[in-house]
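> Predicted model and sequence below, questions to follow.
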Amino acid sequence: MYVGVSTDSKDNKKWRCRTCKTTGSLRYESFNKGSNRSLPSLLQFLYFWSEDIQSHVFLEKQLQWSPNTVVDWNNFVRDICIEDLIINQEPIGGLGIVMEIDESKFVRRIFNRGRLLTGQWVFSMYQQGTDNVLMIQVPHRSGATLLPIIQRYVLPGTTIHSDE
């Protein structure tokens, strides 16, 4: 297939097959298939996002997007990254490598007042000296819950440090 000119698509281009003459949208099966934004502006946004340029005023001005659109796309791209991290978690550690493990409970209270709400337990594993971190939501912090996670995500031979 090649990219050909088209007058009936949002992007003025379509995929075209040389042999069977079928055509398809450039956005087919992509994260931006329902977007009304132009592909160049989406690519610019992704570039700014990847460079950690988070100023909404800058993005609104450069891309000529509304404040709501900038917020929506920031959230959308962050959600895609989180989903990818959850799906593609690889085991970490190995012979001679030290891992630190801990569990934390995340709750939200406004101005540290009011009743303590139920929160979410998160089990985290950090490989010392690197950026390798795994964080997994768990229902509780019992050994029966955490041990299978350690066996699944920490490679044999790893030294594990914990506060307990």
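Perfect, I can see it now.
> Please make it C-alpha for all contacts and neighbour counts, starting now.
Fine.
> in the chain, which spans are helices?
Along the chain, the stretches classed as helices by DSSP state H are 39-50, 56-63, 67-87, 143-153.
> In TSV, list those along with distance to residue 119 and mean neighbour count.
Listed next are these as TSV, based on distance: least, C-alpha to C-alpha, whole Å; neighbours: other C-alpha atoms under 10 Å:
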stretch	distance to residue 119	mean neighbour count
helix 39-50	30	15
helix 56-63	30	15
helix 67-87	19	13
helix 143-153	17	13
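> Indicate which one of these is closest to residue 135.
Relative to residue 135, the nearest member of the helices of the chain by C-alpha to C-alpha is helix 67-87, separated by 8.9 Å.
> Now do the closest one: distance to the chain's middle.
On the basis of C-alpha atoms, centre = their mean, to the nearest Å, helix 67-87 sits 7 Å off its chain's mean C-alpha point.
> sorry, back to before: any chance of the helices of the chain in JSON lines, with distance to residue 113 too?
Output for the helices of the chain, formatted as JSON lines (distance: least, C-alpha to C-alpha, whole Å):
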{"stretch": "helix 39-50", "distance to residue 113": "35"}
{"stretch": "helix 56-63", "distance to residue 113": "31"}
{"stretch": "helix 67-87", "distance to residue 113": "28"}
{"stretch": "helix 143-153", "distance to residue 113": "31"}
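> Take this one as well and set it beside the first:
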Amino acid sequence: MASVCSGCECNYFEFIQKFYKNNEAAIAYLRDHGVLPLEVICPLCKTPCYYRAQRHDWYCGVTRKIHHRKKRCHYVVSDYKGSFLSGAKMEPYKIICFVNHWLNKRGHYKTVLQCLGLSRKTGAAWQKSFAEVTEHWLDNQEPIGGPGVVVDIDETLFGKMKHEKGKSQSQIWVFGGIERDSKNYFISPLEEPLTENLMSLIQKYILPGTVIVSNRWNAYSSISDHDYVHQVINHSGDFVDKENAKAHTQSVELLFHDVKEWTLKPGSRPHFYKQYLAQLLFQQQHTHSNINHYFFREAARMYPPDFEAEEPSSVSVAEESSDNESQESDVSDEDEGSPSTSE
């Protein structure tokens, strides 16, 4: 995990104070965290483009001599292209202030939309984009364990039983593991078929050589066939190592307690359970003073701006007149609205 930038740690209100109605500071913050590019290389001229702040784009403008004629490269690309802000038509300070609210859950949602001048539709679109970032983080959590490290694992069913004509709804299987000593952990949704997907999650999130302690579920029986030491506990009381069984139970119960308590809140929608889980775990694993830092680092990892390798679909290379008049391509300014990344 990347270290927090110097001067980046600040609480909810300090963050607002730094960036509210300050687009220049917001853009600098996004560049420092890799969300926006620090430079763009023209794919035709192989030279650095220059940034046009009013248009939020990068322009080449290099003049070359070709057969005694001067030609200027008119390669231009949006500053937001391919990034987390791709297609954004909202001022940058509004985006990062909205993220700050979404991660910390301070204030009333409608009040935040009103203060930032956003419609409910725009707010919903951006919240969907924010959720995609935390879900990406959930799917790419750092593995835990290692040779000799004891990791307790378990699975549980989240949600409530709703009986409607004999059918049960509002449920999701979740699998997790926690290091017994350091308390480092991971939690991930477990999709059907459970048995087939379980081993792939173990190999993804638990390092080889780990001592894995589990219950007697048959799906765990193949763990020892891989590069793990597998120990089994039995809650019926016939397991010899009672301390190991007790430690396993306490670790896993603590791991799932807060998440289960949260998922049972009124208004939770089953098809958003993974989104809820990702947001909650992201909040739990980062402090209020650095959570924005790690969110935008993850956004940059999910949408890395990379223009060097890009080949333009169409680039205007116009001839210059003999008196060296400057020609520039027409690029429209950004309009206000919601992001295309959420569509």
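Sure thing, it's come through. Note that the coordinates shown come from a computational prediction; the quantities given were computed from them, not determined experimentally.
> Fetch the TM-score of the aligned pair.
The TM-score (TM-score structural alignment, normalised by the length of structure 1) is 0.72; 155 aligned residues with a C-alpha RMSD of 2.9 Å.
> one step back: nearest to residue 163 of structure 1, of the helices of structure 1?
Once these are compared by C-alpha to C-alpha, helix 143-153 is nearest, at 13.8 Å.
> Who are the packing partners of the closest one?
Packing contacts for helix 143-153 of structure 1, counted by 3 or more C-alpha pairs under 8 Å, 6 or more residues apart in numbering; DSSP states H and E, involve no helix or strand.
> does residue 152 of structure 1 really touch residue 92, like I thought?
No - Residue 152 of structure 1 is beyond contact range of residue 92, at 9.7 Å (criterion: C-alpha atoms under 8 Å).
> picking up where we left off before, can you tell which of the helices of structure 1 is closest to residue 100 of structure 1?
Going by C-alpha to C-alpha, the one of the helices of structure 1 nearest residue 100 of structure 1 is helix 143-153, 11.3 Å.
> Who are the contact partners of the counterpart of residue 93 of structure 1 in structure 2?
When structure 2 is aligned by TM-score structural alignment, residue 93 of structure 1 is paired with residue 145. Shown in contact with residue 145 of structure 2 (C-alpha atoms under 8 Å, 6 or more residues apart in numbering): 151, 179, 206, 207, 208, 209, 210, 211.
> can you do 6 Å?
The contact partners of residue 145 of structure 2, taken as C-alpha atoms under 6 Å, 6 or more residues apart in numbering, are 206, 207, 210.
> Distance-wise, check it relative to residue 207 of structure 2.
If you measure residue 145 of structure 2 against residue 207 of structure 2 using C-alpha to C-alpha, to the nearest Å, the figure is 5 Å.
> what does residue 63 of structure 2 give?
From residue 63 of structure 2 over to residue 207 of structure 2 the distance is 54 Å, taken as C-alpha to C-alpha.
> and residue 105 of structure 1, what pairs with it in structure 2?
Using TM-score structural alignment as the criterion, residue 105 of structure 1 maps onto residue 157 of structure 2.
> how many other residues sit next to the nearest residue to residue 119 of structure 1 once chain neighbours are set aside?
Leaving out its chain neighbours, the residue that sits closest to residue 119 of structure 1 by C-alpha to C-alpha, 6 or more residues apart in numbering is residue 107, at 4.4 Å. Residue 107 of structure 1: 11 surrounding residues under other C-alpha atoms under 10 Å.
> wait, residue 107 of structure 1 sits on residue 116?
No - applying C-alpha atoms under 6 Å, one finds residue 107 of structure 1 not in contact with residue 116, separated by 7.7 Å.
> hang on, the earlier thing: just checking, the match of residue 105 of structure 1 touches residue 173?
Yes - using C-alpha under 6 Å as the test, residue 157 of structure 2 is close enough to residue 173 to be in contact (4.6 Å).
> Just tell me what residue 13 of structure 2 corresponds to in structure 1.
Alignment note (TM-score structural alignment): residue 13 of structure 2 has no counterpart in structure 1.
> So which of the contacts of residue 145 of structure 2 is surrounded by the most neighbours?
Highest neighbour count within the contacts of residue 145 of structure 2: residue 206, with 25 neighbours (other C-alpha under 10 Å).
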